[in-house]
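>>> sequence? don't have it. structure:
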């Protein structure tokens, strides 16, 4: 698939990936999502739990086919969405059981509807042309307007991509030619050069062009003078154009420029790294994650199981490189009754410990079912300590003290009556 642009450049997935900004944006989105754990859950009433016993769990979490790991498969999904707007995978069954999802090339796929309104996937692969029913294809669609396929981002961004490609080529040509675009050969008054002399001059100039010959002095024949037209990249606004295309391409892929190394301007996504990560997760990653999760539920899980089985990305995977943030999160969840100690240890691949299956809260880290209760043994210890210190209970000590200091209506003390 390739489309032409007004800049005269053919825009294809291969040429787009040769742009440093496009490569960085697509790689950032693909690799970040590829590192997130994709788990299969079973819903039981209002609770949910990871279901590693399901066949789908192994496909999504470990390996979806014989050639790819789960991370490579997810990377391919997002990269195809960024370039073609669609991802296609052929479902392989053993009987009625789904055993693999083989990736298909989007540029070799055509989709149409039959008379019954079902999608028909026409694939021209290395083994020849074949048609597949929609039940056989795992299709993740990117942003679209309700059609049978998603819209291709690079097709709609062809003018931006084409201009960026042309600017890169112009910069390369400028450096290859020694930053001299053109010039004039001036003849002395009253002289007229011959064709052989002009050819000799061009050969002379060619011997001094190029970055390797920069700084050399070129002699000119008698009667000739050279007047160069200096148009360096700054004058042609070439550098500004290339800098602008960084922000423009980031806008197409919805990636903040600072995340691919373009830090010339400060970001408006908050002042802290945490706020910037939240913005990236919310506005950049979340749409892709939701599309993939819903496509899995609709196309890889049977209708009778969709009410109890679903797949979901574990966003806590983003904290694996942040030890301090991960420790703070697990501590807060454990001290406020959201996770047991053993559930928190399992997230760090640690063995369970005895007594770690009880939910606790920060108030003395009591079990939830013990809140508001007092241990009789602790009451006995408390009473013994008060008797030792004050000779009785705290209530009796307070009552005696009040009687010794206060009288009736301002009269004498109670103990003087």
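Done, it's in. Note that this is a predicted model, so its numbers are computed, not measured.
>>> contacts, neighbours, all on C-alpha from now
Noted.
>>> mind listing the helices for the chain?
Counting by DSSP state H, the chain has these helices, from start to end: 13-16, 20-34, 55-61, 70-83, 153-156, 158-176, 195-206, 238-253, 273-280, 286-299, 323-335, 341-347, 376-390, 394-405.
>>> ranking the ones you listed by burial, who's on top?
Among these, judged by mean count of other Cα atoms under 10 Å, the one packed with the most neighbours on average is helix 70-83 (a mean of 23).
>>> which helices and strands sit right next to it?
Applying 3 or more Cα pairs under 8 Å, 6 or more residues apart in numbering; DSSP states H and E, one finds that helix 70-83 contacts helix 20-34, helix 55-61, strand 86-94, strand 137-141, helix 153-156.
>>> Give me the contacts around that helix.
Outside of helix 70-83, the residues that reach it under the criterion Cα atoms under 8 Å, 6 or more residues apart in numbering are 13, 26-27, 29-31, 33-35, 59-64, 86-87, 103, 106, 140-142, 152-154, 253, 288.
>>> Mind doing that once more with 7 Å?
Among residues not part of helix 70-83, those counted as contacts by Cα atoms under 7 Å, 6 or more residues apart in numbering are 13, 26, 30-31, 33-35, 60-64, 86-87, 142, 152-154.
>>> Presented hereafter is structure B, for comparison with structure A:
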């Protein structure tokens, strides 16, 4: 258990001195109306802003999962189910809150989880929405899950924007957390050393280029050279500064005097530091920490035989566990609050992402059913054309019959060329 003292510096952030700690269930929390201490401890916003590797991987995961629609189904039997679109649960998933799109809501939830290892949303009644409810995302920096000592969440501790802290019954919330306690362990803490090394490398490169990317060298002046007056020495130093960044003579050749020689110093150069390889290594380490193949975020070169294989690997092997986790959380904590009968469940429509192009679908479906599967008006609707009279009938070409050709694009063999 971590106990925070009043005032000090943590994770590179300085927070003000506080006088009255708040304690519940053995956890010491110091409320801060400006920046909650939970946020200061993890510094996730700072990592999001300053660490391109973390932002690249986290945003890759969040964007791809948030774009997968969540559908609601009614369980009618072991082999029978029906898509539900008019139930408050389905309407809520399509409209989480006023002026909030499903993509933006779940993107924020997933970023919370990937950076803080916990996320939380509160189910509230709202007469202004079509479902009568809204899901309000509680930023992970302003909430903390209180443990009962057995790994179960006993309460949700929230610090509102006014700095007022309160405990809430977890029954009205939807939340999840990783291993290591009720609040999980942020992956950024595990990656702290790697991220700090990357930050130092960026700071070094910036300093090198700021100084004109000069080669490490020293200027030697022979001992028998005449004495240097202060004016002469200052004039030479000022001349040399003109060849650095901002001096006006960058890239030129300075003139030496009095038998001076230039000696290169055996030190690190920008090339020796292998900054490009260092960036790729940081990307690969962060991607591996989030169980994402480095090839997906460009950290390593990768080849895919085709787009279909790429989609299969992305949404099943890489993002599949995250999607399953989100589905199970919704079914365990959200669905029972809106479906007392227990007949509904939430499922991510991964097929929408695995689905091929229209040409691929048309070819596969046509071969599967052995006949045309679109009416003329359905085809016209796909190209934003208005319906025509008689266009709702499915046309079957004369060369396609049951047990005959598999596709209207096939042709029968020429009888004259068939071997007898």
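Everything's here; your move. Given the structure is predicted, the values throughout are model-derived calculations rather than measurements.
>>> care to give me the TM-score?
Aligned and superposed, the two chains score 0.69 in TM-score terms (TM-score structural alignment, normalised by the length of the first structure); 343 aligned residues with a Cα RMSD of 3.8 Å.
>>> export the helices and strands packed on helix 70-83 of the first structure to CSV and tack on distance to residue 321 of the first structure?
As requested, those are exported to CSV (distance: least, Cα to Cα, whole Å):
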stretch, distance to residue 321 of the first structure
helix 20-34, 12
helix 55-61, 20
strand 86-94, 29
strand 137-141, 29
helix 153-156, 31
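>>> wait, which of those is closest to residue 196 of the first structure?
Across those, the minimum distance to residue 196 of the first structure, taken as Cα to Cα, is reached by helix 20-34, at 45.6 Å.
>>> equivalent range in the second structure for the closest one?
When helix 20-34 of the first structure is aligned against the second structure using TM-score structural alignment, it corresponds to residues 52-66.
>>> how far apart are that stretch and its match in the first structure?
On superposition with the first structure, the mean distance recorded for stretch 52-66 of the second structure (mean Cα distance after the TM-score superposition for the first structure) is 2.0 Å.
>>> Show me how far that stretch is from its chain's centre.
Put simply, stretch 52-66 of the second structure sits 2 Å off its chain's centre (Cα atoms, centre = their mean, to the nearest Å).
>>> residues making contact with that stretch?
Contacts with stretch 52-66 of the second structure, where a contact means Cα under 7 Å, 6+ apart, come from 48, 103, 106-107, 110-111, 114, 282-283, 286-287, 297, 323.
>>> quick revisit: which one of the helices and strands packed on helix 70-83 of the first structure lies closest to residue 191 of the first structure?
helix 20-34 (51.5 Å).
>>> Helix 238-253 and that closest one, what's the angle between them?
Helix 20-34 of the first structure and helix 238-253 meet at an angle of 30 degrees, taking axes from the mean of the first three to the mean of the last three Cα atoms, to 10 degrees as the criterion.
>>> Map residue 72 of the first structure onto the second structure.
Under the alignment defined by TM-score structural alignment, residue 72 of the first structure is paired with residue 104 of the second structure.
>>> Could you check how far that match is from residue 39 of the second structure?
Between residue 104 of the second structure and residue 39 of the second structure the computed distance is 21 Å (Cα to Cα, to the nearest Å).
>>> Repeat that for residue 109 of the second structure.
Distance, residue 109 of the second structure to residue 39 of the second structure, using Cα to Cα: 16 Å.
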